[in-house]
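Engineer: structure for this input, please:
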Amino acid sequence: MMMYRFLFALAIAGLWSAPGWAQLSNNSRLLAPFRSVIEPVRDSTVRVRVNDQDVAIGAIVAADGYILTKASELRSGENITVRFVDGTEFPARIVGSHRPTDLAMLHVDVRNLKPLRFGDSRKVKPGAWVAAIDIKSEPVAVGIVSAVTRKPTGPDAMIDNLNRGYLGVFMTAEDPTDDTGKVIGAKVTRVERNSAAAKAGLKEGDIIVAVNGVKTPGRQALRDALENSRPNDKVRVTYLRDGKEHTVEVTLGEQTMPDRSDIQNRLGGTLSGRRTGFPLILQTDMFLKPSDCGGPVVDLDGNVLGLCIARAGRVETHVLPAEIIVPLIAEFKAGKFAPSSSGTSTSTPPRKDEKNGQDK
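Structural biologist: Predicted structure coming up:
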């Protein structure tokens, strides 16, 4: 009850309103009363690090070393470690990646861990207070539920990972096929000026058939082949031009054409590279960094509503609901989502094309 009175007084004092909310969401005065709420969950939370840098938060989901975190912040082959609440740090490996939810499962050789106990996000109401958890004694951010669990629509329903390397081509809506009807590649309809593809000499009409020796039969396969890449990575792109096969080395770039809403949203800080295309989301107004995504989110009763999956806007952070996550845990452990050689999930569904096949 004391916490409710404190939060109510804080709101009445006018600290609640924007633009101050960006600073208030992780202000120590507001975070401190949540310590008792998050304490039972902290032991089930880890900090995920890549090459000695914090990239995400993770949640322990099995006592024998299995952890879920945000997939798009990781890359296969990198030095991944996880740090526990007691400060110990252990190497981790990616054992699964699920593109629709942007979840990755890590495994560490540690036993007798405390797995997270998930609740049900559908029971929380708009205006309810929530907190995003780190391994520290205070949450990384607090806020309120601004929209109940829902299915994204329109552009928000489309998967787009801006963390990955950018080729800079547009592709045909229909993938090209051979005489038997078999899809042979992804056909380029336009090459962006000064893009990675333009600098490498790719042209309109080229059909991209492989990346680093991995065949790309269609637009989605090309996107998947680039999913684990980053800007400045060098990749070998094989393409057909006038019936002849060519291979060229391409230094990938980054997407440089944010729309107006992206520009406005970024005024509040960096957004998550992958922030759309989730099957369900619980929307909050928590203000946090992309590197603080991936961990548990609780309500004032300590119920774990899901995992913080993306900083999506200036004052908009999305939670992947518990009811989506729980059924996936056993499938992850069974190897259903084991990463392919290209670093993407082996269970990646096709998606509708929203920009005439714009590359990724």
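Engineer: all contacts plus neighbour counts: C-alpha atoms, from now on.
Structural biologist: Fine.
Engineer: and the strands in the stretch 51-200 of the chain?
Structural biologist: Per DSSP state E, counting those that start in this stretch, the stretch 51-200 of the chain has strands spanning 53-62, 66-70, 80-83, 89-91, 93-98, 103-107, 129-132, 141-150, 169-171, 186-191. These are given in chain order.
Engineer: contacts for the third one, please.
Structural biologist: With contact meaning C-alpha atoms under 8 Å, 6 or more residues apart in numbering, strand 80-83 is reached by 46-52, 89-93.
Engineer: can you rerun that using 6 Å?
Structural biologist: With contact meaning C-alpha atoms under 6 Å, 6 or more residues apart in numbering, strand 80-83 is reached by 46-50, 89-92.
Engineer: tell me how many other residues surround Met1.
Structural biologist: Number of residues near Met1 (other C-alpha atoms under 10 Å) recorded here: 6.
Engineer: try the one 10 residues further on
Structural biologist: Taking other C-alpha under 10 Å as the criterion, the count of residues near Ala11 is 12.
Engineer: list the buried ones in whatever helix or strand it lives in?
Structural biologist: Following DSSP states H and E, one finds Ala11 within helix 2-12. For helix 2-12, the neighbour count (16 or more other C-alpha atoms under 10 Å) marks Leu7 as buried.
Engineer: ok so, going back, can you add distance to Arg223 and give the strands of the stretch 51-200 of the chain back as a markdown table?
Structural biologist: Listed next are the strands of the stretch 51-200 of the chain as a markdown table, based on distance: least, C-alpha to C-alpha, whole Å:
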| stretch | distance to Arg223 |
| --- | --- |
| strand 53-62 | 23 |
| strand 66-70 | 19 |
| strand 80-83 | 24 |
| strand 89-91 | 29 |
| strand 93-98 | 15 |
| strand 103-107 | 18 |
| strand 129-132 | 31 |
| strand 141-150 | 26 |
| strand 169-171 | 11 |
| strand 186-191 | 10 |
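Engineer: Proceed likewise with the subsequent sequence, for comparison:
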Amino acid sequence: MKKFSSLLLVSLLSGAMTLGGYKLLVENNDSKKSIITDAAASSYTRPVGLTAENLDFTEAADKAVHYVVHVKNVSYRTVTNPIMEFIYGYRGGQQQEQVGTGSGVIISEDGYIVTNNHVVKDAQDLEVTLNNKKVYKAKLVGTDSKMDIALLKIDSDEKLPYTTFANSDNVKVGEWVLAVGNPYNLNSTVTAGIVSAKARNLGENSIQSFIQTDAAVNPGNSGGALVNTNGELIGINTMISSMTGSYVGYSFAVPSNVTKKIVEDIMEFGNVQRGILGIEGGELNAAASKELGVNDTNGFYVNRVSKGSGAEKSGLKKGDIIVKVDEAAIASYADIQNVLNTKRPNDQVKVTFKRDGKLMTVPVSLSKNDTFSTEIKGLKLENIDATDKRSFGLNYGVKISEINNGRLKPYADDLEGGIILSIGNVKATNVETVSRALENLGEDQSVQVDMITKNGQRLRLII
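Structural biologist: Prediction:
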């Protein structure tokens, strides 16, 4: 009997231990498995950066509408009646008023305003209306047609609300932004979108480097503000991409860092000071890399270095692949311009490039744009300066400083000092434009050149 009782006790203890072990190991593991599964599931379904707080634009909009203004451009033209002149000998005409409108951004409490150059172009009278409906006469301080920026000034007895400039280099693709302006004369209009791209170049020969956004921008928004969610200025809305003239998807803004530098130049020097590396070339991609025989498909390939430029003095040469300027990664010429547009002549930048598979970094002092020259097809070319523009009555062109082309040498006295206006169908806005147009031609190909001689005579050459 005693033996049976001992056996029963052992059996009960064994059963209890087995049951306890099952509870401890199996069910606990199932519980852990359930917790891990739930956590994993929640990480996939959790919204990223889209909380209600992040989508509240009211504070930013309230700031921006007070420093964004309505700009009215008034010009006059004389309208004549040829029939009246022929029948009655009537001479003269009737003055007809033309009105254009846009937006502007107050950048100082004493009344300096940034807008687009095309908003104020050819204006004879400028009028600015604030958000509080007060109207002021404005004067034009200066313009930069290449970047489409203009600076205005109004005189007010009171301190005005103004924007602070954000660092546009810190803007990220996907970031929420607001476009504030006066489309179709609808004052204080705010639209929202995201940054779609940075360093967007809309023309092959453009020096511009835009912020692209899908915030709705329409006629009248030009010159208005592109702001971040803190209400700080990150760009000046400039144009839209549209087949109809109205918003259909994307708009473009001049970055705030570029705008700020242009304004400072106009106020300090009276014009814009631009620095250049002194290189020519093109961005790499699969097709270009194959044609050039290089392995890299990203970066800017240097095809020519200008004599006497900062790039030449720093040792850059044909075949180098620029991958970084200062801290900015370089994938295209627009990326380089995005950095250089905030620099002045004699400023120094760090250029990182690949040569023979090795990375190298050198400091490069920027040259003045007006002194940039190159020689191609026996023509030594340089950008025209302010004196040339006044003398010829031009706002663009490329000067022929020397002729070494054997076929054109006999005409050197007539051609040297002349201004090239176009190469083929390409407007000669600067040396880089002309060089690129000529570079695309084969050795045996000819091209038509329209120019004006130093004596003011219009010529058409075939070179």
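Engineer: just tell me what Arg122 of structure 1 corresponds to in structure 2.
Structural biologist: Under the alignment (TM-score structural alignment), Arg122 of structure 1 pairs with Asp169 of structure 2.
Engineer: once you drop chain neighbours, what's closest to that match?
Structural biologist: Asn257 (7.5 Å; C-alpha to C-alpha, 6 or more residues apart in numbering).
Engineer: would you mind measuring from the counterpart of Asn79 of structure 1 in structure 2 to Ser75 of structure 2?
Structural biologist: Following TM-score structural alignment, the counterpart assigned to Asn79 of structure 1 within structure 2 is Asp125. Asp125 of structure 2 is 7 Å from Ser75 of structure 2, where distance means C-alpha to C-alpha, to the nearest Å.
Engineer: before we move on, what about Asn271 of structure 2?
Structural biologist: Asn271 of structure 2 sits 24 Å away from Ser75 of structure 2, going by C-alpha to C-alpha.
Engineer: Ser146 of structure 1: how many residues sit nearby?
Structural biologist: Using other C-alpha under 10 Å, Ser146 of structure 1 is surrounded by 19 other residues.
Engineer: nearest spatial neighbour of it, chain-adjacent residues omitted?
Structural biologist: Counting by C-alpha to C-alpha, 6+ apart, Ser146 of structure 1 lies nearest to Thr284, which is 4.9 Å off, once chain neighbours are set aside.
Engineer: from what I see, the one you found and Thr317 are in contact.
Structural biologist: Yes: applying C-alpha atoms under 6 Å as the test, Thr284 of structure 1 and Thr317 come out as touching, 5.3 Å apart.
Engineer: can you report how many residues lie near Ala60 of structure 2?
Structural biologist: A count of neighbours around Ala60 of structure 2, defined by other C-alpha under 10 Å, yields 17.
Engineer: and it, what's its match in structure 1?
Structural biologist: Using TM-score structural alignment, Ala60 of structure 2 sits opposite Val37 in structure 1.
Engineer: element containing that match, please.
Structural biologist: Per DSSP H and E: Val37 of structure 1 is located in helix 35-42.
Engineer: tell me the angle the very next helix or strand once past that helix makes with strand 103-107.
Structural biologist: Note on helix 35-42 of structure 1: by DSSP H and E, the next helix or strand toward the C-terminus is strand 45-50. Per axes from the mean of the first three to the mean of the last three C-alpha atoms, to 10 degrees, the angle that strand 45-50 of structure 1 makes with strand 103-107 is 90 degrees.
Engineer: give me the mean distance between strand 45-50 of structure 1 and structure 2.
Structural biologist: Once fitted to structure 2, strand 45-50 of structure 1 is off its aligned match by 1.1 Å on average (mean C-alpha distance after the TM-score superposition for structure 1).
Engineer: and for that strand, what's in contact with it?
Structural biologist: With C-alpha under 6 Å, 6+ apart as the test, strand 45-50 of structure 1 has contacts from 55-59, 79-84, 135.
Engineer: what's the closest of those residues to Leu24 of structure 1?
Structural biologist: Nearest to Leu24 of structure 1, judged by C-alpha to C-alpha, of the contacts of strand 45-50 of structure 1 is Ile135 at 20.2 Å.
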